[in-house]
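In: I'd like to go over a predicted model; first the sequence, then the structure.
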Amino acid sequence: MSETTRSEIVATPGVMLSKVPEITVWFWVIKILCTTVGESFADWINMTLGVGLNATALVFTAVLAAVLGWQLRLNRYVPFVYWLTVVVISVTGTLYTDILTDNLGVPLAVSTGVFAAVLAVVFGVWFARERTLSIHSIVTTPRELFYWLAVLVTFALGTAAGDWTLDLTGWGPGTAVLLPAGLIGLVVIGWRLGANAVLSFWLAYILTRPLGANLGDWFASPSTEHGLGLGTALTSAIFLVAILATVVYLTRTRSDVVEEHDRTQTPPARPERERIMLGYYAVVALATGALLVWAGGQPHAAAASEEDTGAESVTATLTPGQTTAHFPAAETTQFRTTAQDTLTDVQRGDQTGARARAKDLETAWDDAESTLRPMDTAAWHVLDDRIDSALHAVRAGKPDPATETQTLTALLTALQ
């Protein structure tokens, strides 16, 4: 069979050079870097800057439309534009899942199932129309549109599945890195032993999302939560610089550019081997499910639940003065003053000022965690819950003054 060269592709109407990079180790390195940024950068803009979840999602949806339009106008793979699109999709997909969970109250198990079903539909329609799901065939605009839609859904699915896993097991971010990393290793083994290459690629692609998110959480989380304590801003900066350096390297070396693309030649089919390895993947899936069920039933998970229940019990039985009895008066007064300032801004209709003071409250509370939490863990959780509720109300996409007043008043009462 003859190969289709670059010049022949460009001369063929409706056909472009490959719009995606060659699948090398660099592809997976930069993909994981992008998913890490998707987690940390979204958190930084939403929470640290106080923009709010809905507003952040709207901004990134507009940015995604612009960047994706740029990518679609090209007729070949350009590293900077391609990976910029992946970064923006990573952030946007994360935000969509967070909206379902935080704003609409959709359980993570439900959103994971919904996104999995949506991805199956996307793949089904893509295959029915194009008869291939291989990313090496991305040489027409319809195929590229299917590709980017699938990428967006995989980010949303990976976010939901990763958060659901953490919710179920109670694992810390460092420990949680091991599961997707191990599963990716098993997928690589399956691919090496003859599993379907397209299936293996998309399985690994989905798994890089929880892997990158857990890495981001591990870098950003405070040391008291077994993280590295770098914060979301520094974590985002580190990984964005790493992405930029990798893109510059790939642009200069062109080591991930598909120089020639064969639109007619396909790898030889090995149906028997692929069926065997499909069974292998089924066993891996069952073993993973069993591991999650086992981890969810371990004492640490139960202890976490008991701790939360204990916090709720303290809220119901302790007087406000007892809640802060073991905390330094100066610290309590600082938190109460900041919370009162926030409430005053809300009552005056100054939402910008309220968000600024809420940010001050969050920063002071986080800085004091290592000191206050050991003094009275149950009471700390009570106040932490009150502060989270107040921050969520103030930073909502469409803040409700009644809800803001209610949550801030509850916080002030607990701080008496």
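Out: Cool, got the structure. Note that the coordinates shown come from a computational prediction; the quantities given were computed from them, not determined experimentally.
In: only C-alpha atoms for contact and neighbour calcs from this point on.
Out: Noted.
In: Now do the buried residues in the top helix by length along the chain.
Out: The longest helix of the chain (DSSP state H) is helix 141-169. Residues of helix 141-169 classed as buried: 141, 143-144, 146-148, 150-166, 168-169 (neighbour count, 16 or more other CA atoms under 10 Å).
In: Give the other helices and strands that that helix contacts.
Out: helix 79-98, helix 108-130, helix 197-220, helix 271-296 (3 or more CA pairs under 8 Å, 6 or more residues apart in numbering; DSSP states H and E).
In: I'd like to know which elements whichever helix or strand comes after it is packed against.
Out: With elements assigned by DSSP states H and E, the helix or strand that comes after helix 141-169 is helix 173-176. Counting contacts by 3+ CA pairs under 8 Å, 6+ apart, helix 173-176 packs against helix 197-220.
In: The helix it packs on: how far from the chain's middle?
Out: 10 Å (CA atoms, centre = their mean, to the nearest Å).
In: Okay, one more to line up with it:
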Amino acid sequence: MSQPASLTLFPPAGRNKVPEVTAFFWIIKMMSTTVGETAADYLNVNLGLGLASTSAVTGLLLAVALFFQMRAKRYVPSLYWTSVLLISVFGTLITDNLSDRLGVPLSVSTTAFSLALIATFAVWHAREGTLSIRAIDTVRRECFYWAAILFTFALGTAAGDWVAEGLGLGYGYSALLFGGLIGAIALARYAFRADTVACFWLAYVLTRPFGASCGDLMSQSVQDGGLGLGTAGTSAMFLATIVGLVIYLSLAQKRLVNS
């Protein structure tokens, strides 16, 4: 006997739960990576919460956001991008805890998260036959999707910090490096017709260290190689832009549904 809809914890298979990959998608994604980097630093250092408390609070908020995201029957811009923002902060904090509290070298973290992401993709593809985000329409696929997203943020944080700080490249040159790699992937996709799914996930991984390098470049002091805008100012500026874009997308989606 089927369970009443009102008692169903998660919706049945149906509409895709993630947005179309447009210019808005990449703009908000890159800004969310910057907010993840600067917001984690602001909560941890500026507000003095510490890594443990910041991680606990962010993890709880992320769990709540993902519950409602997965409970939704369709893509809802506010739910989806709230989850992305929180998972960006949480992914940053995972790497920060490993590096700052446990003393794990960034090179080791980068390798470990790379292997975790590859394993997630392997199991996902073995079970579902695809890694395309155009088919995130079941609970299991959405679980794979969010697990992959978490590992991309943790990996991007570790790789970005390793290149900028561990290898001494600096924030500006790191941003140019990762931005150049993203440009190369775009060229491979549109000029040489490289595989769409592979290009998407490679670019998605690289937007994290690119955004993190941009965030550090803007927020860190001039003495440390940044522009000195501060974590609070940088976070507020990008967060306000994200909120504005999400409101626009929500209104556009509402008009489309009602048309």
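Out: Good, I have the coordinates. Quick caveat: nothing in here was measured; it's all calculated off a predicted structure.
In: TM-score them against each other, please.
Out: Aligned and superposed, the two chains score 0.91 in TM-score terms (TM-score structural alignment, normalised by the length of the second structure); 245 aligned residues with a CA RMSD of 1.5 Å.
In: before we move on, the earlier item: I'd like the distance from the longest helix of the first structure to the chain centre, please.
Out: 9 Å.
In: what is the orientation angle of it with helix 271-296?
Out: 30 degrees (axes from the mean of the first three to the mean of the last three CA atoms, to 10 degrees).
In: any chance of the helices and strands packed on helix 141-169 of the first structure in JSON lines, with mean neighbour count and distance to residue 24 of the first structure too?
Out: Below are those laid out as JSON lines (neighbours: other CA atoms under 10 Å; distance: least, CA to CA, whole Å):
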{"stretch": "helix 79-98", "mean neighbour count": "24", "distance to residue 24 of the first structure": "14"}
{"stretch": "helix 108-130", "mean neighbour count": "16", "distance to residue 24 of the first structure": "23"}
{"stretch": "helix 197-220", "mean neighbour count": "23", "distance to residue 24 of the first structure": "12"}
{"stretch": "helix 271-296", "mean neighbour count": "14", "distance to residue 24 of the first structure": "22"}
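In: nearest to residue 56 of the first structure, of the ones you listed?
Out: helix 79-98 (7.7 Å; CA to CA).
In: and that closest one, which stretch of the second structure?
Out: Counting by TM-score structural alignment, helix 79-98 of the first structure falls onto residues 77-96 of the second structure.
In: For that stretch, give me the average deviation versus the first structure.
Out: Compared with the first structure after the fit, stretch 77-96 of the second structure shows a mean deviation of 0.3 Å (mean CA distance after the TM-score superposition for the first structure).
In: so how far is that stretch from its chain's centroid?
Out: 6 Å.
In: Tell me who's in contact with residue 308 of the first structure.
Out: Shown in contact with residue 308 of the first structure (CA atoms under 8 Å, 6 or more residues apart in numbering): residue 381.
In: Kindly provide the distance from it to residue 389 of the first structure.
Out: 15 Å (CA to CA, to the nearest Å).
In: which residue lines up with residue 132 of the first structure in the second structure?
Out: In the second structure, residue 132 of the first structure lands on residue 130 (TM-score structural alignment).
In: same question but for residue 62 of the first structure, I mixed them up
Out: Using TM-score structural alignment, residue 62 of the first structure lines up with residue 60 in the second structure.
In: Let me know how buried that match is, in neighbour terms.
Out: 13 (other CA atoms under 10 Å).
In: quick one: it and residue 112 of the second structure, what's the gap?
Out: 24 Å.
In: cool, and residue 87 of the second structure?
Out: With CA to CA as the criterion, residue 87 of the second structure and residue 112 of the second structure are 18 Å apart.
In: for residue 91 of the second structure, same thing?
Out: When residue 91 of the second structure is compared with residue 112 of the second structure (using CA to CA), they lie 14 Å apart.
In: picking that back up, just want the angle from the longest helix of the first structure to helix 197-220.
Out: Going by the same axes, to 10 degrees, helix 141-169 of the first structure makes 50 degrees with helix 197-220.
In: Quick check: nearest residue in space to residue 174 of the first structure, chain neighbours excluded?
Out: Leaving aside its chain neighbours, residue 174 of the first structure sits nearest to residue 218 (5.5 Å; criterion: CA to CA, 6 or more residues apart in numbering).
In: how about the one you found, what does it touch?
Out: 173-174, 226-229.
In: contacting residues around residue 82 of the second structure?
Out: Contact partners of residue 82 of the second structure, counting by CA under 8 Å, 6+ apart, are residue 65.
In: Residue 88 of the second structure versus that one, what's the distance?
Out: Taking CA to CA, one finds residue 82 of the second structure at 10 Å from residue 88 of the second structure.
In: now residue 205 of the second structure
Out: 12 Å.
In: got it, and residue 180 of the second structure?
Out: For residue 180 of the second structure, the distance to residue 88 of the second structure - CA to CA - is 22 Å.
In: circling back: have a look at how far, on average, the longest helix of the first structure is from the second structure.
Out: Averaged out, helix 141-169 of the first structure is 0.8 Å away (mean CA distance after the TM-score superposition for the first structure).
In: so that helix versus helix 108-130, what angle?
Out: Interaxial angle of helix 141-169 of the first structure relative to helix 108-130 (the same axes, to 10 degrees): 160 degrees.
In: How far away from the center of its chain is stretch 166-184 of the second structure?
Out: The mean C-alpha position of stretch 166-184 of the second structure is separated from the chain mean by 18 Å, CA atoms, centre = their mean.
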